[in-house]
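**Q** Prediction below, plus the sequence it came from.
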Amino acid sequence: MLYIYGLILFLSLGYGALMASYCFFWARLAPSFLNPNYQPKKKISIVLAARNEEEHIESCLRSLLAQDYPPELMEIVLVDDHSEDATRSIAQGFQDDRLQIIALQKGLGKKAALAQAIAAAQGEYLLFTDADCQLPPLWAKQLCFPMEQENMQFVAAPVLFSYHNRFLEKAQALDFMGMMAITGAGINGQYMRMCNGANMAYPKARYIELNGFAGMDQLASGDDMLFLQKVAEKYPQQITFVKSLEAAVQTPAVQTYAAFWRQRLRWSSKSGAYKDRRTELQLGLVWAFSCSLFISSIALFFGFSPYWVLGQWALKALADYGLLSSASRFFQRRQLLRIFWPALLAHLLYIVLVGTASLFPQNYQWKGRSWR
């Protein structure tokens, strides 16, 4: 029993220290403000893949075409990944010379579509988003400024979930807001490099130099974090996170628990391909601590010490609330903290179940296709 208590103590202290470091480096990360005199001089290509996005593609393209960026220096390259709905016809309804619509010719899936879009792109900088996102007017400038003025070779930026008055959607929005704080903290502290493919940018020259998405072809996703880790190997000091609401894109939260499960399983499927062992170690620590808390909570009914369980729950609550409170203030989403306590329990179950399921190869559905 002494070994069990020792393991719980080790995992608890590790989790507390990790969350404290996220809070510290998120607070230390300075907000990004555009120089009012900044005038972009580089041509950009906004690339995105779309499959069965008829509900969102119009609003997404409208927000892209409304960017406060010189029209002559901007293009949008949209690749339709064999959509089975009206996605392509809606996109073709836009009469704007900046928009180029291409049908995917070779392969299936997001990485194949993005590779074709990048090949057609004429811009020096590549900006990435998803076809279901809404983008603020200064988004393009916010992502280009660090590359053009500070020579950054990879730029990550926040993704937030839009939501309605349902617990599932609010819980996703709260969880992902915290993930954005962790993403910014990890990049700022240079000890965990994560990003989201719905909001990132890098020079096209880096894509060519690093042989694009080669080495991750077997995965449905990975165009974001796995490529970031490629860049980090060669340019570790030239990666940044844009901490700004003007750079934050919004995407809808999924509507059902089944869709949530599929989404998170897809995201976790690429974790085994990470080359950054520090990222793997941190994700593993969070999962192991969550498992220990889950098991010890059940063990209460079999005589396990309630003081240890209460101590673990108190630690998780304090650590998680500290990070989420700071993130909610910055992202102006304090109202999400009203569901903190039920979301805390849901988050534990989600980490344990999805983390455990990701250890075993399995098929999952994405955009009407089956992936492994």
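**A** Structure's in. What do you need? Numbering: from 1, shown residues only.

**Q** use CA for all of it now, contacts and neighbours both
**A** Will do.

**Q** and Tyr207, which of the three is it?
**A** Applying DSSP: H, G, I helix; E, B strand; the rest coil to Tyr207 yields a three-state assignment of helix.

**Q** burial of it, as a residue count?
**A** One way to gauge burial is a neighbour count; for Tyr207, by other CA atoms under 10 Å, it gives 17.

**Q** distance of it from Gln100?
**A** 20 Å (CA to CA, to the nearest Å).

**Q** List the contacts of Lys367.
**A** When contacts are counted by CA atoms under 8 Å, 6 or more residues apart in numbering, Lys367 is found next to Arg51, Asn52.

**Q** could you redo the last one with a cut-off of 6 Å?
**A** Taking CA atoms under 6 Å, 6 or more residues apart in numbering as the definition of contact, Lys367 has no neighbours.

**Q** Equivalent analysis for Ala181, please.
**A** Shown here is Ala181, whose contacts under the criterion CA under 6 Å, 6+ apart are Trp26, Ala327.

**Q** Sticking with it, tell me its helix or strand.
**A** Counting by DSSP states H and E, the secondary-structure element that holds Ala181 is helix 167-189.

**Q** Please name the nearest non-neighbouring residue to Ser296.
**A** Counting by CA to CA, 6 or more residues apart in numbering, the nearest residue to Ser296 once its immediate chain neighbours are dropped is Val309, at 6.2 Å.

**Q** Got another one to weigh against that:
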Amino acid sequence: MILSFLYIIALLYFLFNLVLIFTWLRFREVGKDYTFPQTTRISVIIPVRNEAENILNLLEDLNDQTYPFENFEVIVANDSSTDSTAELVKDFQKKAHFKLILNNLSADKSLSPKKRAITESLKIATGELIMTTDGDCRSGKNWILAVQQYFLEKQAKLISSPVTFHSRKGLWSNLQIIEFSSLIGSGACAMFMKKPNMCNGANLAYTREAFFEVGGFSGFEHLASGDDEFLMHKIAGQFPEKVFFLKNQDAIVETNAQETLHDFYNQRKRWASKWKFYERMNVKALAIFVFLTNFCWILTVPGLISGSLSLSDFISLTVIKFSAEMIILSLFLSFLRKSALIWLVPVVQVIYPFYVSFFGLLAQGKGYEWKGRKLQ
């Protein structure tokens, strides 16, 4: 009975990954001819807190954009930084080719500092299209152009674009790149199928009109996280045919992997804590299914050791779970220009079930630490 259940779950997961593979291959990368007028007014909002080590790199990237400088502005929403972030941004205003606004937010013990930073910045933004990213991100020179052209092509209300981690020497960061690629890629496939479930605020764009039409962050302003996914769900609910993923390497944004286990723990706990607040049952069901699949595979290990599960069944269940998963992860990594890490995928596949199960259970608790603050 239990063995049959394990096989059913493994086979369903195999089929799930096959669907992801065919979906990903069906939607080819967007062309880069960029023939639409480059006249859309754009506001890039960057919520920051203590990003002195990183913010200048991002501003330099924005200074190298191919999109007309007169048609975009950048608003750095400084959330009570205690380092030199504000001073660095202010100094950069002298050399910025675009309009650079430093929006120093008043001290506030908001439950959701990032949502507050975006909302307050929208009050002074002049763009029709809002793009958000983080202070530790890097972008290519065609980033804004790629998003703007796709926005016009699709007449989109929301565009989610690819995010990955910077390539650095060391096993720890490389493992995070692979794990994170699964989230970005599966979220992209869900958007291709018009069943959006995940996105990332480090590379998100939406129209000002759509933001206010769905009531912005109202309804989940009490949650510290969710400036990206919950807003996407609201926009997708009202404009189901106008939410897209931009499959274009020009649109890739890179951010920092977590350097310490403590930071990794808090970031993943923050991400995992959102699932129980999802209103869409299909999104909740998918989260539960992924948790159950990985937890079931963990159960095969003590089963093998105790002798209640034969070696042949253990191998069969492992192959069923990992084979299609290996292919889709390789496809995601290749698109994100991380194909050199494909050889590490099996290592992540063995670790991942324990990771998912741990954070899935941990997410039932409350509170985490982020950017030096205790948040809920």
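**A** That came through, no problem. Note that the structure is predicted; figures quoted are calculated from it, not measured.

**Q** Give me the TM-score for these two chains.
**A** Superposed pair, TM-score by TM-score structural alignment, normalised by the length of the first structure: 0.95. Supporting alignment: 369 aligned residues with a CA RMSD of 1.4 Å.

**Q** Aligned against the first structure, show me the partner of Val347 of the second structure.
**A** Matched by TM-score structural alignment, Val347 of the second structure corresponds to Pro342 in the first structure.

**Q** Assumed its match was part of a helix.
**A** Yes. Using three-state DSSP, the assignment for Pro342 of the first structure is a helix.

**Q** Can you tell me how far it is from Pro306 of the first structure?
**A** Taken as CA to CA, the span from Pro342 of the first structure to Pro306 of the first structure is 20 Å.

**Q** So those two - more neighbours on which side?
**A** Each of Pro342 of the first structure and Pro306 has its neighbours counted (other CA under 10 Å); Pro306 has more, 14 against 11.

**Q** how about the helices in the stretch 251-376 of the second structure?
**A** Listed from the start of the chain, the stretch 251-376 of the second structure has helices (DSSP state H, counting those that start in this stretch) covering 261-272, 281-306, 311-335, 345-362.

**Q** and of those, who's closest to Ala236 of the second structure?
**A** With CA to CA as the criterion, Ala236 of the second structure lies closest to helix 281-306 of the helices of the stretch 251-376 of the second structure, at 12.6 Å.

**Q** so that closest one matches what in the first structure?
**A** Under TM-score structural alignment, the match for helix 281-306 of the second structure in the first structure covers residues 277-302.

**Q** Just checking the distance from the matching stretch to the centre of its chain.
**A** If you compare the mean C-alpha spot of stretch 277-302 of the first structure with that of the full chain, they lie 22 Å apart, counting by CA atoms, centre = their mean, to the nearest Å.

**Q** Map Leu73 of the first structure onto the second structure.
**A** That one, Leu73 of the first structure, aligns with Asn71 by TM-score structural alignment.

**Q** Could you do Leu114 of the first structure as well?
**A** Counting by TM-score structural alignment, Leu114 of the first structure lines up with Ile118 in the second structure.

**Q** what does Arg193 of the first structure give?
**A** The criterion is TM-score structural alignment: under it, Arg193 of the first structure has Asn197 as its aligned partner in the second structure.

**Q** Confirm that that match sits in a helix.
**A** No. The assignment for Asn197 of the second structure (three-state DSSP) gives coil, which keeps it out of a helix.

**Q** Can you report how many residues lie near it?
**A** Residues lying near Asn197 of the second structure (other CA under 10 Å) number 23.

**Q** if I pick it, what's in contact with it?
**A** Contact criterion CA under 6 Å, 6+ apart gives Val283 as the residues in contact with Asn197 of the second structure.

**Q** Please repeat the previous calculation with a cut-off of 8 Å.
**A** By CA under 8 Å, 6+ apart, the contact list for Asn197 of the second structure reads Gly187, Ala190, Met191, Glu229, His233, Val283.

**Q** now the first structure: which of those match?
**A** The subset of the contacts of Asn197 of the second structure whose aligned counterparts are also in contact in the first structure, taking both residues aligned by TM-score structural alignment, their matches' CA atoms under 8 Å, comprises Gly187, Ala190, Met191, Glu229, His233, Val283.

**Q** where exactly do the helices run in the stretch 101-250 of the second structure?
**A** Remark: helices assigned in the stretch 101-250 of the second structure by DSSP H, counting those that start in this stretch are 113-122, 143-154, 171-192, 208-213, 229-238.

**Q** out of those, nearest to Ile298 of the second structure?
**A** That would be helix 171-192 among those, by CA to CA, at 17.6 Å.

**Q** Which positions within the closest one qualify as buried?
**A** Residues of helix 171-192 of the second structure classed as buried by neighbour count (16 or more other CA atoms under 10 Å): 173-192.

**Q** For the residue nearest the centre of the first structure, which non-adjacent residue is spatially closest?
**A** By CA atoms, centre = their mean, the mean C-alpha position of the first structure lies nearest to Asn196, the distance being 2.9 Å. Once flanking residues are discounted, Asn196 of the first structure sits nearest to Asp224: 5.9 Å by CA to CA, 6+ apart.

**Q** what sits against the one you found?
**A** For Asp224 of the first structure, the set of contacting residues under the criterion of CA under 8 Å, 6+ apart consists of Cys195, Asn196, Gly197, Met200.

**Q** Kindly provide the distance from the first one to Phe161 of the first structure.
**A** Applying CA to CA, one obtains 15 Å for the distance of Cys195 of the first structure from Phe161 of the first structure.

**Q** Of these two, which one has the most company?
**A** Residue environment comparison for Cys195 of the first structure versus Phe161 gives the larger neighbour count to Cys195, 28 against 20, counting by other CA under 10 Å.

**Q** residues contacting the more buried one?
**A** By CA under 8 Å, 6+ apart, Cys195 of the first structure lies in contact with Ala156, Ala157, Thr183, Asp224, Met225, Leu228.

**Q** With distance to His56 of the first structure added, can I get those in TSV?
**A** Below are these laid out as TSV (distance: CA to CA, whole Å):
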residue	distance to His56 of the first structure
Ala156	23
Ala157	21
Thr183	26
Asp224	21
Met225	24
Leu228	27
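
**Q** what's the closest of the residues you listed to Leu349 of the first structure?
**A** Distances from the contacts of Cys195 of the first structure to Leu349 of the first structure were compared by CA to CA; the smallest belongs to Thr183, at 21.8 Å.

**Q** Now check the closest one against the second structure: what is it aligned to?
**A** Structural alignment places Thr183 of the first structure opposite Gly187 in the second structure (criterion: TM-score structural alignment).

**Q** Off-centre distance for stretch 188-205 of the second structure?
**A** On CA atoms, centre = their mean, the centre of stretch 188-205 of the second structure falls 8 Å from that of its chain.

**Q** Check stretch 44-64 of the second structure too.
**A** For stretch 44-64 of the second structure, the gap between its own C-alpha mean and the chain's C-alpha mean amounts to 18 Å (CA atoms, centre = their mean).
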